[in-house]
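Trainee: structure here, sequence nowhere to be found:
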């Protein structure tokens, strides 16, 4: 197995595709079976994918739009005309396939159909992949995961991120081999010949403040401890969030998300986070994850330093999970929350450097998403916000 990364700041999608393909071919010595591709919305055009298919015979493509730029072992990349990054996988002893399905018939069904199509594309129908890479629009990620698991079971790691745009205006896209898509679940079934490791964490710690969700509806918290959710959250954040002012609160709530315990590792709780997105006119809170009545939520807190350092630490943990020395890492993929990226944007070169330090001299691709998916413990697949998901090979 051989991996290579590439990026381009070219304004024209076909020019960007030509630059990516030339770089990947030179580094790999031949066309990859799989390209994981992330680009800002400016470059999300069918010409980008067509240009790659023309130059990389037989390639499968998976990915989507990334907020604000991309990240590789060469650094953090952004430009006035956008940015695009790719990780190519050359692995003749492995198998890879990409499948996509629209969400209009239901997100769970889309997840099931997408993974079935991915397995067929890999010529591994009715087999269980080693892992799954996913991309879907924000909104119904939990149902997509359920759909994928309905076909392959719950123990296969599902890793990836939700597509993103620049202004949270819904201008995000998903990439499959044949086209740029909108409102689709896109998954890749991976049967790599190399070992892999995965980790899924956040850069936040519990503050000690907790509450029970006593009224909720999908992604909306109506009451915490039988009180209006926005009122409780405002008190928890010392008034940083005004419960009486309805509207978006993403930037203000980034330092103080809500966390739920997803697993326990040797007595250490592992949290999945929810990012409060909006205060409603009725005092409710809207999130970027599902929430249920009876859930115990923890007020979490994080600093810019913790967010900057976390990506490298998660990559280090992914290598440790794989069981090899980080110096022997072949390469990897990093999903870093777009909200975290915007919060520490002036320090993203430092984030990239710390990831590079965690897998010295290995190629990697990082994207900035509006939702993160990963496996925490025993392939406990979850969707969260403000998190880092890493996949490494060794």
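Mentor: Great, that's in hand. It should be emphasised that the depicted structure is a prediction, and the values quoted were computed from it without experimental measurement.

Trainee: from now on I want contacts and neighbour counts done on CA atoms only, so please keep to that.
Mentor: Noted.

Trainee: give me the number of residues near the closest residue to residue 189 other than its chain neighbours?
Mentor: If the residues on either side of it in the chain are set aside, residue 189 comes closest to residue 132, at 4.9 Å by C-alpha to C-alpha, 6 or more residues apart in numbering. Here the count is done by other C-alpha atoms under 10 Å, and residue 132 has 24 residues near it.

Trainee: what's in contact with stretch 252-260?
Mentor: Contacts with stretch 252-260, where a contact means C-alpha atoms under 8 Å, 6 or more residues apart in numbering, come from 206, 237, 240-241, 271-277, 295-303, 339-340, 343, 386.

Trainee: where's the closest residue to residue 176 other than its chain neighbours relative to residue 107, distance?
Mentor: Of all residues not flanking residue 176 in the chain, residue 62 sits nearest, at 4.9 Å (C-alpha to C-alpha, 6+ apart). Residue 62 sits at a distance of 18 Å from residue 107 (criterion: C-alpha to C-alpha, to the nearest Å).

Trainee: repeat for residue 131
Mentor: Residue 131 is 20 Å from residue 107, by C-alpha to C-alpha.

Trainee: same deal with residue 84?
Mentor: Counting by C-alpha to C-alpha, the gap from residue 84 to residue 107 is 27 Å.

Trainee: residue 189 now?
Mentor: For residue 189, the distance to residue 107 - C-alpha to C-alpha - is 18 Å.

Trainee: just to check, residue 93 is in contact with residue 193?
Mentor: Yes - the pair residue 93 and residue 193 qualifies as a contact (C-alpha atoms under 8 Å) at a distance of 5.7 Å.

Trainee: list residues touching both of these two?
Mentor: Joint contacts of residue 93 and residue 193 (C-alpha under 8 Å, 6+ apart) are residue 1.

Trainee: of the two, give the one with the bigger neighbour count.
Mentor: residue 193 (15 against 10).

Trainee: so the residue nearest to residue 176 touches residue 180, yeah?
Mentor: No - applying C-alpha under 8 Å as the test, residue 62 and residue 180 come out as separate, 9.9 Å apart.

Trainee: find residues that contact each of those two.
Mentor: residue 174.

Trainee: quick one: which of the two has more around it?
Mentor: residue 62 (26 against 21).

Trainee: where's the more buried one relative to residue 97, distance?
Mentor: Taken as C-alpha to C-alpha, the span from residue 62 to residue 97 is 9 Å.

Trainee: who are the contact partners of the closest residue to residue 158 other than its chain neighbours?
Mentor: Closest residue to residue 158 apart from its sequence neighbours, by C-alpha to C-alpha, 6+ apart: residue 132 at 4.8 Å. Residue 132 makes contact with 156-159, 187-190 under the criterion C-alpha under 8 Å, 6+ apart.

Trainee: hold the first one in mind and look at this next one:
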């Protein structure tokens, strides 16, 4: 298998189309995974040559811009990773969907993707997904109901620049705003991955005593916002009033702690707004009976964690498969990026060093999906993931 990385200027539609034509690939890629601004993904969807370049696309809009190992200035870049793998098998399916139909749509799309890969009834080595915000838990539920937790599922939710709902995805045929794209991968090389966050636990926690999907109503039978603001006070942070709190809560999210092999891992939920009744709207779902922990972060934790996650995934590829890394995909939450705008170049530099300068692409997403060490695929916020594609004998 060969993996090709391209970083193109997508500010102008005509210029982007010319760049795609100029790539002059010897053969059509089996799959292309891409990130870019909303403008860049929209421009890609208008380039008819895209279907000649790749049989399948999962192109996801990223907050402000995409990033890659190629240092670039400006905006509206299109970062593409293409897989040329005649021995492997790949299939993509998509759906326009909503919260009422997402679970069944997820199962139907997964079956369609497996059929497209000519692997009906088989378990892929890996699933890559691109959902619009709000559909992530349903998408994972559908996958789980169909094939269990035996296959790692990774991806990033589509994003825009101001949470106005202009995010989009391109599957090679159509532009999707509310829905998802799912890809099944049966590659001829090994894959390793890691999913984590750049935040630390505090001593403060409580039980969810009332919740309605992404609305956290009460903690320990008290209004959720009252408990959250008390925790902020204990941590020398200013209490937050009713209204939007997305930016103000970035360094103080809520976490659900997963224990595995005596190691604690946190799955984060990002508070989006506080309602007048004292409930909190989150960017991920919480359930009654779960224990919620107050988390804390800072610039250095986020900068260092991106490199750490990438380095762990790279080391696992060597330890588990004795394979050298060929290329990577890195997901970095948009909320984290917006919180440290002056340090984001340090994040990119750390990733390059951790991956030993192999080609990679990345996006700033409004939600992150990945597999924890306990084998469960989950959706969270303010998370970081890295997926490493190994080399076969011909690629080394």
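Mentor: Nice, I can see it. Quick caveat: nothing in here was measured; it's all calculated off a predicted structure.

Trainee: residue 66 of the first structure pairs with which position in the second structure?
Mentor: Residue-level alignment of residue 66 of the first structure against the second structure, with TM-score structural alignment as criterion, gives residue 62.

Trainee: number of residues surrounding the residue mapped onto residue 162 of the first structure from the second structure?
Mentor: Residue correspondence to the second structure (TM-score structural alignment): residue 162 of the first structure is matched to residue 157. Number of residues near residue 157 of the second structure (other C-alpha under 10 Å) recorded here: 31.

Trainee: equivalent analysis for residue 376 of the first structure, please.
Mentor: Residue 376 of the first structure - counted by other C-alpha under 10 Å - has 22 other residues nearby.

Trainee: thinking it is in contact with residue 265, fair?
Mentor: No - contact criterion C-alpha under 8 Å: residue 376 of the first structure and residue 265 do not qualify, at 9.5 Å.

Trainee: contacting residues around residue 118 of the first structure?
Mentor: 96-100, 187-189.

Trainee: and those, which two are furthest apart?
Mentor: 96 and 100 (13.9 Å; C-alpha to C-alpha).

Trainee: aligned partner of the residue nearest to residue 158 of the first structure in the second structure?
Mentor: Aligned partner of residue 132 of the first structure by TM-score structural alignment: residue 127.

Trainee: quick check: next helix or strand after the helix or strand containing that match?
Mentor: Assigned by DSSP states H and E, residue 127 of the second structure falls within strand 126-131. Using DSSP H and E, the helix or strand that follows strand 126-131 of the second structure in sequence is helix 136-147.

Trainee: what residues of that next one count as buried?
Mentor: Neighbour-count burial for helix 136-147 of the second structure flags 136-144 (criterion: 16 or more other C-alpha atoms under 10 Å).

Trainee: and residue 84 and residue 107 of the first structure? Which one has more around it.
Mentor: Neighbour count, other C-alpha under 10 Å: between residue 84 of the first structure and residue 107, residue 84 has more, with 31 against 26.

Trainee: quick one: that one from residue 122 of the first structure, how far?
Mentor: With C-alpha to C-alpha as the criterion, residue 84 of the first structure and residue 122 of the first structure are 25 Å apart.

Trainee: same question, residue 357 of the first structure
Mentor: 33 Å.

Trainee: of the two, which one has the most company?
Mentor: For the pair residue 357 of the first structure and residue 122, the greater number of neighbours falls to residue 122 (21 against 18), based on other C-alpha under 10 Å.

Trainee: please say which position in the second structure that one maps to.
Mentor: So residue 122 of the first structure corresponds to residue 117, using TM-score structural alignment.

Trainee: my guess is its match meets residue 89, correct?
Mentor: Yes - counting by C-alpha under 8 Å, residue 117 of the second structure touches residue 89, with 5.4 Å between them.

Trainee: now for these two: what residues contact both?
Mentor: With C-alpha under 8 Å, 6+ apart, residue 117 of the second structure and residue 89 have no common neighbours.

Trainee: ok, now which ones touch residue 51 of the first structure?
Mentor: So residue 51 of the first structure contacts 13-14, 17-18 (C-alpha under 8 Å, 6+ apart).

Trainee: can we see that at 10 Å?
Mentor: By C-alpha atoms under 10 Å, 6 or more residues apart in numbering, the contact list for residue 51 of the first structure reads 13-21.

Trainee: same thing with residue 117 of the first structure?
Mentor: By C-alpha under 10 Å, 6+ apart, the neighbours of residue 117 of the first structure are 97-101, 123, 125, 186-189.

Trainee: just residue 56 of the second structure next, same as before
Mentor: 28-33, 50, 82-83, 90-93, 170-173, 183.

Trainee: can you check residue 242 of the first structure too?
Mentor: 230-231, 233-235, 249, 279.

Trainee: all the strands of the stretch 1-150 of the first structure, residue numbers only.
Mentor: For the stretch 1-150 of the first structure, the strands defined by DSSP state E, counting those that start in this stretch occupy 2-8, 34-39, 60-65, 70-72, 75-77, 84-90, 95-102, 131-136.

Trainee: and of those strands, who's closest to residue 328 of the first structure?
Mentor: strand 2-8 (12.4 Å).

Trainee: tell me what the closest one is packed against?
Mentor: Secondary-structure packing of strand 2-8 of the first structure (3 or more C-alpha pairs under 10 Å, 6 or more residues apart in numbering; DSSP states H and E): helix 13-28, strand 34-39, strand 70-72, strand 75-77, strand 84-90, strand 331-337, strand 364-369.

Trainee: so the second one matches what in the second structure?
Mentor: Residue correspondence for strand 34-39 of the first structure in the second structure, counting by TM-score structural alignment: residues 31-36.

Trainee: so how much does that stretch differ from the first structure once superposed?
Mentor: Here the mean offset of stretch 31-36 of the second structure against the first structure after fitting is 1.0 Å, by mean C-alpha distance after the TM-score superposition for the first structure.

Trainee: quick check: the aligned residue for residue 183 of the first structure in the second structure?
Mentor: Using TM-score structural alignment, the partner of residue 183 of the first structure in the second structure is residue 178.

Trainee: measure that match to residue 98 of the second structure for me?
Mentor: Distance from residue 178 of the second structure to residue 98 of the second structure, by C-alpha to C-alpha: 7 Å.

Trainee: the more surrounded of the two?
Mentor: residue 178 (21 against 16).

Trainee: looking at the second structure, name the residue matched to residue 217 of the first structure.
Mentor: Under TM-score structural alignment, residue 217 of the first structure pairs with residue 212 in the second structure.

Trainee: okay, now that match: neighbour count?
Mentor: Using other C-alpha under 10 Å, residue 212 of the second structure has 12 neighbouring residues.

Trainee: how much space separates it from residue 280 of the second structure?
Mentor: Taken as C-alpha to C-alpha, the span from residue 212 of the second structure to residue 280 of the second structure is 10 Å.
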